[in-house]
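Novice: Predicted model and sequence below, questions to follow.
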Amino acid sequence: MVITTAPGTRPRSGHPATPRPTGPPRTSLGRKVRDSLTGHAFLIGAVLCFAFFSWYPMVHGVVMSFQRTRRGVTTWVGWDNYTRIVADPSFGAAWKNTLTFTVLALVLGYAVPFFVAILLNEFRHAKGYLRALVYLPVMLPPASALFLFKFYAYDPSDAGLFNSILKALHLPTSQWMQSPGMTMPAMVLASTWMNMGGAVLIYLAALQSIPGELYEAAELDGAGIWRRIRHVTIPQTRLILALLAMLQIVATMQFFIEPLILANGAGAEDSATSVAYLIYQHGFFQNDLNGAAALGVIMLVVLAGFSAAYLRLSAKQD
């Protein structure tokens, strides 16, 4: 009997050639367990950090809101802290100022970054320089940026930047942070300048993902720039706009450093008191940690309601 073999192979006498496995190499059980343990170790570390620094303080704050601590003795008081906080005269003013700041921030701080991003997207030269210039305020410490506004831009004398501009235009000057009617718009303006860099970069990334053929088709149909923004840009960036709107609402309703630095806390006639600053005032000035916890829980419920409404609306749109 003659055994024929393929060229380049050596036959084994009396036994047929054993076929080699063609599938992917098998992974041993021990290696799978080691890889799984490594992934779970990183995951457990992240979960422990969130549990210790975020979830535990949140749960403990909810528990504290139903307690009262006097001279080291803690007792359960039910809803007493909530009724006492709601009856505080500053409670209504704080929520009014917070909602006013949120609405003004949506009108100014939400729209301005979007149109700045559209403007930067149209430039053909010095794009990197202009983006760095817009993002520069974000790299400044928030306290430094607000002190810059307080002592340089909002100086009530004629030496202030904004009053100098108004005087040059023969317009009446303003007391800015000392005027109850101008306190909130002034804080919104400073906050918008300080925080819009990140939103501008996100909008730029969304704008650059829009196919150019859509703009070319709109131009062939005779659409001007406003019609292109309305019928092409906004629909194509709808999801990013909705997401940043929700993040803006959550962030602006927790504004704290603006009244603390610009208005020295409450401002003239409580015109700058926010809910977050009222929590700080109860906890650190009045030594009322239980009342501060109750107010924090109220804010948590309100923000959770906004988030739930956003998720419901986005699910319907999808």
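Specialist: Cool, the structure landed.

Novice: From now on I want contacts and neighbour counts done on CA atoms only, so please keep to that.
Specialist: OK.

Novice: So which residue is smack in the middle of this protein?
Specialist: residue 247 (4.6 Å; C-alpha atoms, centre = their mean).

Novice: Correct me if wrong, but that residue is in a helix.
Specialist: Yes: according to DSSP: H, G, I helix; E, B strand; the rest coil, residue 247 belongs to a helix.

Novice: take a look at this one as well, against the first:
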Amino acid sequence: MSSRSNWKQNVIGWVFAAPWTLIFLLFLLGPIVASLILSFTDFGLVNLANPFKLHFIGIQNYLRLFRDPLFLTAAFNTLYFVVVGVPLNVVLSLLLALGVNQGVSYLKSLFRVGYYLPVVTSIVALAVIWRYIYNPDVGLLNSFLHLFGLPGADWLGNPNLAMPAIIIMSVWHNMGSAMIIFLAGLQGIDKSLYEAANIDGAGIWGQFRSITLPLLRPVLLFVTVVTSIGFLQVFAEPFVMTNGGPLNRTLTVSIYLYQQGFSFFHQGYASAMAYVMFIAIVLFALVQFRLLRPQT
């Protein structure tokens, strides 16, 4: 009787899980498998009318990637964006969290909402606003510099300034979510540890180095990995603000993938690019786990 009851419970459980399982297989697992197959084919614009006329070409798409100068440029730009943007985002987020955590109690909620607001705002809308802020003629940034007699710049038109300008905008947009996570970690640290450190004569820096940072390492690992994954997939900011220019200085892998897949309809090549990007993200995350996890 008991086994029959368990069997009924299992069947009922699968019945309730079936809709989600079907949706997962159809809309998530299905496209993943399809794109993997496409990455080994020459699927392109011609095949949209007759998808069964595609040809399997093995790993030619993957080999082509590393001979494509535009892909190598996009990969370098993406790496530059991550190497500069992620540490900047993590450090500023941690400093903001420390400031909010030590601030006046009744203002904490106000600052939390204020810093988090850009995160929940449409990234496309924010990118358009920042494009006007960086406008060389009527932009807010140049107007502010002119007040102090400083020369303005063509922030998005200068090949040397375009990527740093986008990094600043992206860090501003993303640091609110990291700050909230750091703040939660800070509030979970036992206050008696700081009181004991004060009695022992430890200063602010000593308390941060000996108490705050070691206890925040799991949070730091999580924030760094999640931020890195997001920055490796950067698309909206450079796409809206510069469309990969000037001189391909802000062309990222995601933008180049989009161009190949949806502008030139090289779907097979774009699929291979997506899987190389996926492998890069996994390797990047594993390296960060290796560097930060031993001391957690």
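Specialist: Sure, I can see it. This structure is a prediction, so every number in the text was calculated from the model and none was measured.

Novice: Translate the residue nearest to the centre of the first structure into the numbering of the second structure.
Specialist: Matched across to the second structure, residue 247 of the first structure falls on residue 226, judged by TM-score structural alignment.

Novice: Relative to residue 180 of the second structure, how far out is its match?
Specialist: To residue 180 of the second structure, residue 226 of the second structure is 14 Å away according to C-alpha to C-alpha, to the nearest Å.

Novice: And residue 94 of the second structure, by the same measure?
Specialist: To residue 180 of the second structure, residue 94 of the second structure is 9 Å away according to C-alpha to C-alpha.

Novice: A strand includes residue 69 of the first structure, no?
Specialist: Yes: counting by three-state DSSP, residue 69 of the first structure is located in a strand.

Novice: ok, it - contacts?
Specialist: For residue 69 of the first structure, the contacting residues are 75, 290, by C-alpha atoms under 8 Å, 6 or more residues apart in numbering.

Novice: Sketch out the helices for the stretch 101-250 of the first structure, chain order is fine.
Specialist: 111-122, 127-139, 142-148, 161-168, 180-208, 212-220, 225-228, 234-236, 238-252 (DSSP state H, counting those that start in this stretch).

Novice: Residues contacting stretch 188-195 of the first structure, please?
Specialist: By C-alpha under 8 Å, 6+ apart, stretch 188-195 of the first structure touches 101, 104, 105, 108, 109, 137, 138, 142, 145, 146, 149, 258.

Novice: okay, now the equivalent of the second one over in the second structure: neighbour count?
Specialist: Correspondence of residue 104 of the first structure to the second structure, assessed by TM-score structural alignment: residue 84. Burial of residue 84 of the second structure is recorded as 14 neighbouring residues (other C-alpha atoms under 10 Å).

Novice: what about residue 84 of the second structure, distance to residue 166 of the second structure?
Specialist: From residue 84 of the second structure over to residue 166 of the second structure (counting by C-alpha to C-alpha), the distance is 11 Å.

Novice: before we move on, what about residue 199 of the second structure?
Specialist: For residue 199 of the second structure, the distance to residue 166 of the second structure equals 45 Å [C-alpha to C-alpha].

Novice: now do residue 238 of the second structure
Specialist: In this structure, residue 238 of the second structure and residue 166 of the second structure are 7 Å apart, going by C-alpha to C-alpha.
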